[in-house]
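**Q** Following is a predicted model, sequence given first.
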Amino acid sequence: MGTNGTVDTATFTANYTTSSLIGEKLMTHFNLQSSGKASDIAKWHNSIQELALQTRLGIPITLATDPRHSFAEVAGAAVGVGSFSQWPETLGLAALRSPDLVQRFGEIAREEYMAVGIRQALSPQIDLSTEPRWARTGQTYGEDANLTSALVVAYLKGFQGDKLGRHSVTTVTKHFPGGGPAKNGNDSHFETGKDNVFPGGYFDYHLEPFKAAIAAGARQMMPAYARPIGTKYEEVGMGFNRGIVTELLREELGFDGIVVSDWGLVTDFTALGEDMEAISWGVENLTELQKVEKILNAGVDQLGGEIRTELVIQLVNDGIVPESRLDESVRRLLKEKFELGLFDNPFVDPESADRVVGNDYFSRIGNETQRRAYTLLNNPDDLLPLPLNTETKFYADGFNASYLLARNLSVVDAPEDADFALLRLSTPYEARGGGFESHYHQGRLDFNETEVARHAAIMSAVPTIVDIYLDRPAVIPELAEGSAALLGNFGASPDAFLDVVFGTDGWKPEGKLPFDLPRSMEAVEAQLTDAPFDTANPVYRYGHGLSYAEKC
């Protein structure tokens, strides 16, 4: 997307522009990875629809997006919120245990997406986060299959409605058959994360949310990148895996919708300056043509993140893949475009987009949910909520003190001069790789010695209220012991944090942990990768979450 909603004329992939991908490659599905003003997105969407109408068949574009309503911004996984309403991560929705709220989120997100022309959500992500180190935990609903199953049903209804139609956004449920059992928690975009392992024999446990999604009318499925190790299935990436896609998903579970591969299975690419080989675990030695053949033979309908239409044409022309096989997938894809009403009218109103996206009501519900999802982990002597006293002196660390000053509160420069310290942290991770991999939070979950000492110095100088962003299960026994009160959030603004600390307007934490918080890295490494709730002696167990005491 260019400036002010124009179609960018720069070449961005293999020397193709957006216009040439539509006019020459005849592509009709795109993923929007940028954010901006709603009306600009809507104008751009209308422009590419105009280009599509000028092609021989005039097939309208289906525009997709990764999740874009939370605090995460991870290349290839989540888009910056831009002008959309801002909510906690899906972990925060899981912390509230409310299918009704998840459905309401889906309805609001659907209205915002449709206003700018987005008709395909590359979500929900219903992997079960049984490996605490896993880099994609933040976009899941935690490690409980039953809770995730209940919430995915509500999510699908919110986006799709009772029946897919012109007022729906179609969904892509991922990553089948569950990406959570990642060896050592490494992300499957990268070779270190290419294996899913099942030492506890919990393969079927990870299928449970997908069964619920299929029963609830899931329209599309995305197979995981990783390869299944030690199962009855071929040890190749799920998108290449006929046993996974056709035999398990389609034949055994009865899914008859669209299967779209995850991005970049065929062609090498560059992401954020980092050169990446095609993500083709187990079939790395195949040619590009052979990879496409294996993907199609697995039962996949659509190749995500690829523009290599010439390879599909060559497979047909060479008699390797029958045209009837392509017809199966084309029927599914065109049928959905018709059901969404794109052939009737693919255009949107840019002026309306600015009124709908991020409107006061949608933003208010998102902001309220940030506050409600807060999880009170420890509150000795019922310290919280603090009284709002202008004479109380605060030391702020991890957020801008201006948020306190805006409430007419006193701020000091050193913890020893304060009555209370407010310390905001994020779950630790190991920074790895270049531009692309550095966006993924992987590796250790505990703070290094320097940070532990820094936190300890603050906590020993003054009663300290600690707030930690839990995009993965942090190893924080020292914070549980040394803090005056401990809160966990799943994506929350500084104002949301302060409203909960002071109980402003009655706000209080309502969340319950969607996963265990381990006591040590040794415990993390000892637990079974695919097994839920098996952390030895965790600091806080799944479901933990305190409430504020009633104060007269």
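**A** Sure, I can see it.

**Q** all contacts plus neighbour counts: C-alpha atoms, from now on.
**A** Will do.

**Q** quick one: the helices in the stretch 451-552 of the chain?
**A** Residue ranges of the helices in the stretch 451-552 of the chain, as given by DSSP state H, counting those that start in this stretch, are 477-482, 494-502, 521-526.

**Q** Adding distance to Asn378 and mean neighbour count, write those out as a markdown table.
**A** Shown next, in a markdown table, are the helices of the stretch 451-552 of the chain (distance: least, CA to CA, whole Å; neighbours: other CA atoms under 10 Å):
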| stretch | distance to Asn378 | mean neighbour count |
| --- | --- | --- |
| helix 477-482 | 7 | 17 |
| helix 494-502 | 13 | 19 |
| helix 521-526 | 21 | 15 |
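
**Q** part of a strand, is Ala95?
**A** No. Secondary structure assignment (DSSP: H, G, I helix; E, B strand; the rest coil) places Ala95 in helix, not in a strand.

**Q** what about it, neighbour count?
**A** Ala95 has 27 neighbours, counted by other CA atoms under 10 Å.

**Q** burial of Gln290, as a residue count?
**A** Neighbour count for Gln290, taken as other CA under 10 Å: 16.

**Q** Show the contacting residues for it.
**A** If a contact means CA atoms under 8 Å, 6 or more residues apart in numbering, then Gln290 has no contacts.

**Q** measure it to Leu315 for me?
**A** Gln290 sits 9 Å away from Leu315 when distances are taken as CA to CA, to the nearest Å.

**Q** residues making contact with the helix or strand where Asp204 lies?
**A** Using DSSP states H and E, Asp204 sits within helix 203-215. Residues from elsewhere that reach helix 203-215 (CA under 8 Å, 6+ apart): 126-128, 145-146, 148-150, 152-153, 156, 173, 176-178, 180, 253-255, 530.

**Q** The same query, at a cut-off of 7 Å, please.
**A** Ile126, Leu128, Ala145, Thr148, Ser149, Val152, Val153, Pro177, Gly178, Leu253, Phe255 (CA atoms under 7 Å, 6 or more residues apart in numbering).

**Q** and the fourth one, what does it touch?
**A** Each residue near Thr148 by CA under 7 Å, 6+ apart is listed here: Ile126, Tyr141, Pro209.

**Q** one more time with 10 Å
**A** Each residue near Thr148 by CA atoms under 10 Å, 6 or more residues apart in numbering is listed here: 94, 97, 99, 125-128, 140-142, 208-210, 212-213, 514.

**Q** Which secondary structure state does the residue of the chain most remote from its centre sit in?
**A** In the chain, counting by CA atoms, centre = their mean, Glu391 sits farthest out from the average C-alpha position, at 41.9 Å. Following three-state DSSP, Glu391 is assigned to coil.

**Q** Quick check: nearest residue in space to it, chain neighbours excluded?
**A** Excluding its sequence neighbours, the residue lying closest to Glu391 (CA to CA, 6 or more residues apart in numbering) is Ser410, at 6.6 Å.

**Q** My guess is Met521 contacts Asn448. True?
**A** No. Assessed by CA atoms under 10 Å, Met521 is found out of contact with Asn448, at 11.8 Å.

**Q** neighbours of Leu470, just the number please.
**A** Neighbours of Leu470 under the rule other CA under 10 Å: 23.

**Q** Second structure follows, compare the two:
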Amino acid sequence: MTYKDKSEPIEVRVKDLLSRMTIEEKVAQTLCIYAKKGNFQDEQGHFDENKVKKLLLSGAGRIAEVGFVEDTPKKMAELTNKLQAFYLEESRLGIPVIFHEECLHGQMVKEATSFPQPIALAGSWNPQLIQDVYALVAEETRSRGGHHALTPVADVAREPRWGRVEETFGEDTYLVSKMTVAATKGFQGEKGNFNTKKNVIATLKHFVAHAQPEGGSNCAPVNVSERVLREVFFPPFQDAINEAGAMSVMASYNEVDGLPSHKNKWLLDDVLRKEWGFEGFTVSDYYAVYQLKQRHNVAIDEKEAAFQAFSAGIDVEMPFDECYHHLTDLVKEGRISEAYLDKVVSRLLAYKFRMGLFDDPYVDPEYADSICGSEQQRSLALKAACEAITLLKNDNEILPLNTSKIKTIAVIGPNANEVLLGGYSGKPKFYTTVLDGIKEKVGDTIDILYAEGCKITEPGDWEETDEVIASNSENDKKGIAEAIKIAERADVVILAIGGNALTSREAWNEDHLGDRPSLELVGSQNDLAKAMVETGKPIVSLLFNGKPLSINYVHNNIPAILECWYLGQETGKAVADVLFGDFNPSGKLPISFPRSVGHIPSYYNHKPNDRRGYLFDEVSPLYAFGFGLSYTTFKYSNLNLEKTHIDKNESTRLSVNVENTGNVSGHEVVQMYIHDCVSSVTRPVKELKGFEKVYLKPGETKTITLDITPKELAYWDAGMNFVVDPGTFNIMVGTSSKANDLKTITLTVIS
């Protein structure tokens, strides 16, 4: 049989195999089996061959999250091998399956390396680091038998109330694009070559505009125009497809302009395939095809939901078959042509051939056991965690801590001795809490005291806990009183507060919520902070959270603040390295911190006629996009353009000298923003259009150059054409998006 001959071209093998398949077997390639649902297990949770054989009648396209059955590296690799063998040896045509996995910041299984959450990784402003991180995640995932990662999240997060902000790379289109491209290259490799068995297929999600839901409520409608889609939400997807060859796209739960994404043919076919030339495959979000009937009320039944989604361009229904088995009847009835089904199945099969699954589908369980979550991976996890930490405040240079002047440290707060990984997390082999990391760092040289102070919520699990229970205020009062006694004995207080995995998470139904109408610290944390301030001790506040928080009291009263997000398995080590000066913090905020919910929207790239001001309050954010301090200082000078006048089809280059004017080596993120001064439609006051992270020793100066091409200058004009206007552009460069942190030079574009 030609399709089994690996010397033949993939397109020839696909055509031959397709010619042998029944309609039922073709439809099966669009279906998914969810391992979590006990499809492979008996009542005791053991692998059940009889159950598997019942699923072999027509084959299957993919299997979801085998880690729910066997989650250790070796056992999971053995199970994927066993399942693959069933499909290859016992199904009629021997078509292998694709295994897909959640890989948000490490594979969501036991003993995988756990990296910082994407919002934290974005704070590194280091695309090469992001590529390295996801390359390692891909290798670990592939070693266990996985082929397809449901990552990266390409959403642009413009709604801080939304519980899934932590899954994104922040609020800015350009930054999210660069990080998404880097993550995609990490997963798939620079050329998408799967011969080494170290790469997996990346999935861009959620297409589209999922991260600006109405009211901050997950899956709510997104009321934006086509221009906003093209300016803000499309570019990360388009860039990852064009620059990194992303092979898969997941549609979003939400609707735009009354049309749910899972039935939006303009979005999935006209834009994605015809306009952008996407040749990969699309997948539904979990249960989203059924939700066309259940929630959106645009389909009368499951069969109609299947018709709408498949016709619009959703190739695969996930995580299991609720609707797509109806495709068989829809084809036989002529509502869906078999030619269209063949087109979809051909690309699904092509990726199985491209992954080598027909020829060499098995993995080495011993290799999986040796690499996944191993000691050798820890250095990259630590580097990522260190680069993510952002110094928000450092009055009187309280940081780094001077160990020669400290005898006792009080480590206090609900996040001081907790495992803080955030959502979609596995269970890493290694984890150090803040308390552990500080103890390990100072050894016997400094006494370390600890008090929890208060709780954020009652204990619970991100996934399994539906009801989130607030902390007991009376118990918190007792805890705060104890923390005061501990703090009074110390020379300095490390206060670890913020959120947890329950206070900001995916709200996937009405009894599992995760969005909040407030950005204030949950529970008694402000009371704890006030109590610590009243002791008169020097305080360093560590914030652990998945989205921006309105920390006005902390900002106004605590001298040193570090934004830590969720740092992954090396949390304690990274925090200790920064606290004691072994690593100079270099993080920059990938999202603005509003002063209150009333300040939303707070993203920096607003329109000129916005943000006039508020009565009795500041209109600016508490912390601006791109902001982050260092233990050293930097000076910008000699700002120049290679050409100050260019044609609209030409490019130029900005250069600036950056000098480390302090006494400590450190990284600076040089940020370039552009504003089109006069345009046919309104344009933002500034937009990030370039950045570079540079390392400088004390007294060292480097010249940074950033390209300005037509792509950085163009916009969607009144006629919805992507054009460069003749006229004046302000080119701004500096340390953050704040106006007083930027130097400006003028570029003139000639028609």
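**A** Received the coordinates, thanks. No experiment lies behind these values; they were computed from the predicted model shown.

**Q** and Lys26 of the second structure, that's in a helix?
**A** Yes. Counting by three-state DSSP, Lys26 of the second structure is found in a helix.

**Q** From the contacts of Thr148 of the first structure, list just the buried residues.
**A** Among the contacts of Thr148 of the first structure, the ones that count as buried by 16 or more other CA atoms under 10 Å are 94, 97, 99, 125-128, 140-142, 208-210, 212-213, 514.

**Q** quick one: contacts for Thr390 of the first structure?
**A** Listed by CA under 10 Å, 6+ apart, the contact partners of Thr390 of the first structure are Leu405, Arg407, Asn408, Leu409, Ser410, Val411.

**Q** Only whichever of those residues are buried, select them in PyMOL.
**A** Only the buried entries of those go into this PyMOL selection, using 16+ other CA under 10 Å:
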select buried, resi 409+410+411
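
**Q** Just the ones of the contacts of Thr390 of the first structure in helices?
**A** Leu405 (DSSP state H).

**Q** and the contacts of Thr390 of the first structure as JSON lines, adding distance to Gly82 of the first structure?
**A** Putting the contacts of Thr390 of the first structure into JSON lines (distance: CA to CA, whole Å) gives the following:
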{"residue": "Leu405", "distance to Gly82 of the first structure": "26"}
{"residue": "Arg407", "distance to Gly82 of the first structure": "26"}
{"residue": "Asn408", "distance to Gly82 of the first structure": "29"}
{"residue": "Leu409", "distance to Gly82 of the first structure": "30"}
{"residue": "Ser410", "distance to Gly82 of the first structure": "32"}
{"residue": "Val411", "distance to Gly82 of the first structure": "31"}
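
**Q** Could you list which of the contacts of Thr390 of the first structure belong to strands?
**A** Ser410, Val411 (DSSP state E).

**Q** which of the contacts of Thr390 of the first structure sit farthest apart?
**A** Maximum pairwise distance in the contacts of Thr390 of the first structure, criterion CA to CA, is 10.8 Å, between Arg407 and Val411.

**Q** The first structure: which residue goes with Lys191 of the second structure?
**A** Under the alignment by TM-score structural alignment, Lys191 of the second structure pairs with Lys163 in the first structure.

**Q** and what of Pro116 of the second structure?
**A** Per TM-score structural alignment, the equivalent position to Pro116 of the second structure in the first structure is Pro88.

**Q** Report the spatially nearest residue to that match, omitting neighbours in sequence.
**A** Gly491 (4.4 Å).

**Q** Hmm, the one you found is touching Ala95, no?
**A** No. Using CA under 10 Å, Gly491 of the first structure makes no contact with Ala95, being 11.7 Å away.

**Q** Please enumerate the shared neighbours of these two.
**A** With CA under 10 Å, 6+ apart, Gly491 of the first structure and Ala95 have common neighbours Ala373, Tyr374.

**Q** Could you report the distance from the counterpart of Arg472 of the first structure in the second structure to Pro594 of the second structure?
**A** The equivalent of Arg472 of the first structure in the second structure is Lys547 (alignment by TM-score structural alignment). Using CA to CA, Lys547 of the second structure is found at 11 Å from Pro594 of the second structure.

**Q** So which of the two has more stuff around it?
**A** A direct count of neighbours by other CA under 10 Å for Lys547 of the second structure and Pro594 places Lys547 higher, at 30 against 25.

**Q** which stretches of the stretch 601-750 of the second structure form strands?
**A** Assigned by DSSP state E, counting those that start in this stretch, the stretch 601-750 of the second structure shows strands spanning 634-641, 645-647, 652-660, 666-676, 687-696, 701-708, 715-716, 722-723, 727-734, 742-750.

**Q** Same list (the ones you listed) but as JSON lines, adding distance to Asp476 of the second structure.
**A** Output for the strands of the stretch 601-750 of the second structure, formatted as JSON lines (distance: least, CA to CA, whole Å):
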{"stretch": "strand 634-641", "distance to Asp476 of the second structure": "43"}
{"stretch": "strand 645-647", "distance to Asp476 of the second structure": "63"}
{"stretch": "strand 652-660", "distance to Asp476 of the second structure": "45"}
{"stretch": "strand 666-676", "distance to Asp476 of the second structure": "40"}
{"stretch": "strand 687-696", "distance to Asp476 of the second structure": "43"}
{"stretch": "strand 701-708", "distance to Asp476 of the second structure": "51"}
{"stretch": "strand 715-716", "distance to Asp476 of the second structure": "53"}
{"stretch": "strand 722-723", "distance to Asp476 of the second structure": "56"}
{"stretch": "strand 727-734", "distance to Asp476 of the second structure": "43"}
{"stretch": "strand 742-750", "distance to Asp476 of the second structure": "44"}
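
**Q** from these, which stretch is densest packed?
**A** strand 666-676 (a mean of 23; mean count of other CA atoms under 10 Å).

**Q** okay, the angle between that strand and strand 652-660?
**A** 150 degrees (axes from the mean of the first three to the mean of the last three CA atoms, to 10 degrees).

**Q** which residues touch Leu517 of the first structure?
**A** With CA under 10 Å, 6+ apart as the criterion, the residues that contact Leu517 of the first structure are 132, 445, 470, 472-477, 524, 535, 537-542, 544.

**Q** ok, of those, which come out buried?
**A** Neighbour-count burial (16+ other CA under 10 Å) applied to these gives 132, 445, 470, 472-477, 524, 535, 538-542, 544.

**Q** Can you name the helix or strand that Thr171 of the first structure falls in?
**A** Residue-wise, Thr171 of the first structure maps onto strand 170-176 under DSSP H and E.

**Q** Where does that strand end up in the second structure?
**A** Mapped onto the second structure using TM-score structural alignment, strand 170-176 of the first structure spans residues 201-207.
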